[in-house]
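Trainee: Dropping the sequence and predicted coords here.
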Amino acid sequence: MKNNYIFPAIFNKEEDGYNVSFPDLSGAFTCGEDFEEALYMAKECLEIYLEDMKDIPKVGDLENIKLGKNDTIVMVEADLIAFRKKYNNQSVKKTLTIPKWLNDLGIEKHVNFSALLKSALLKELEVNS
């Protein structure tokens, strides 16, 4: 499963700031008082939007995007791993089964089973902690 995406956003400059929309993502809108805030909000909007999707659409052709007088295309990146780390970092309890002899040996060697499982999952899923 892919975790990084880049989508074009249309930044529309108004008197009071920027409105931001994503042509490939119906209903994904945000805004900011200045360009920097609008860019930050666009990244967050994109990550929230993509996190809730089961099937993420492909990026359309940039040439097909119709721009108005005060519009600019800005490519916005979403890092869903970083997003999940920031907003879904609570611990969850997992029940698992291992052979008794392995459990006994782990206890004897003072193994932190939770830390070991977390470390193994990060390695297996190729995620940096």
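Mentor: Sure, I can see it. Numbering: from 1, shown residues only.
Trainee: going forward, measure contacts and count neighbours with C-alpha atoms only.
Mentor: Fine.
Trainee: Please, where are all the strands along this protein?
Mentor: For the chain, the strands identified by DSSP state E occupy 4-14, 17-21, 29-32, 71-79, in order along the chain.
Trainee: Out of the ones you listed, which is the most enclosed?
Mentor: Ranked by mean neighbour count under mean count of other C-alpha atoms under 10 Å, these are led by strand 17-21, which reaches a mean of 21.
Trainee: Show me how far that strand is from its chain's centre.
Mentor: Offset of strand 17-21 from its chain centre (C-alpha atoms, centre = their mean, to the nearest Å): 21 Å.
Trainee: want to compare, so here's the second one:
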Amino acid sequence: MRKLTYFAVFEPTETGYSVYFPDLPGCVSFGEDFEDAQKQASEALGLHIYGMEKDGDEIPAPSKTPQVDPETASGYIISPVTVFPNLVRNELDNRAVKTNLTIPAWLKEMAEAQGVNYSKIFQAALMDYLGVNQKNN
């Protein structure tokens, strides 16, 4: 399973820890304490990598020595953060999303009278229409 580890800079603030990844500009996070900051950093890293891959951006190789911004507050901590991009992608691509559809009132009334699960029927019909048995990755 593919695993990526990047160094994060945990910068103390009055209300917790601000987090940034020197190798991934724009990948930032925050936590109310160090433990929360680590959890949030992992989530931010996973989402950032997912977004880059979705956009077709090149994922930079993790550096061995992170470049700490000179304006970083004193007392900062550098710590590795690891994610498994395939697990993140699988979770995000298979999450349930809401969509609207329009059907005639009489059809809705009949379906509700029989306790139809719209989501299940729509998903099965759409997969049949597209000729897929499961989500293609």
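Mentor: Received the coordinates, thanks. The model shown is predicted, which means the values in this text are computed figures rather than measured ones.
Trainee: TM value for the aligned chains?
Mentor: Overlay of the two chains. TM-score (TM-score structural alignment, normalised by the length of structure 1): 0.64; 100 aligned residues with a C-alpha RMSD of 2.7 Å.
Trainee: on that earlier part again, for K93 of structure 1, which of the strands of structure 1 is the nearest?
Mentor: Of all these, it is strand 71-79 that lies closest to K93 of structure 1, at 25.6 Å by C-alpha to C-alpha.
Trainee: quick one, that closest one and strand 4-14 angle?
Mentor: For strand 71-79 of structure 1 against strand 4-14, the angle by axes from the mean of the first three to the mean of the last three C-alpha atoms, to 10 degrees is 150 degrees.
Trainee: In structure 2, what stretch matches strand 71-79 of structure 1?
Mentor: Mapped onto structure 2 using TM-score structural alignment, strand 71-79 of structure 1 spans residues 76-84.
Trainee: residues in contact with the matching stretch?
Mentor: 1-12, 38, 41-42, 45-46 (C-alpha atoms under 8 Å, 6 or more residues apart in numbering).
Trainee: In contact with the most centrally placed residue in structure 2, which residues?
Mentor: The residue lying closest to the centre of structure 2 (C-alpha atoms, centre = their mean) is L47, at 3.2 Å. With contact set as C-alpha under 8 Å, 6+ apart, L47 of structure 2 has these partners: V88.
Trainee: just the helices in structure 2 please.
Mentor: Assigned by DSSP state H, the helices in structure 2 fall at 34-55, 85-93, 105-113, 118-130.
Trainee: Point out the most buried one among those.
Mentor: Neighbour counts averaged per stretch over the helices of structure 2 are highest for helix 34-55, at a mean of 18; criterion: mean count of other C-alpha under 10 Å.
Trainee: Identify whichever of the helices of structure 2 lies nearest to A73 of structure 2.
Mentor: If we rank the helices of structure 2 by C-alpha to C-alpha, the stretch that ends up nearest is helix 34-55, at 15.1 Å.
Trainee: List the residues that contact T72 of structure 2.
Mentor: Residues E11 are the ones in contact with T72 of structure 2 under the rule C-alpha under 8 Å, 6+ apart.
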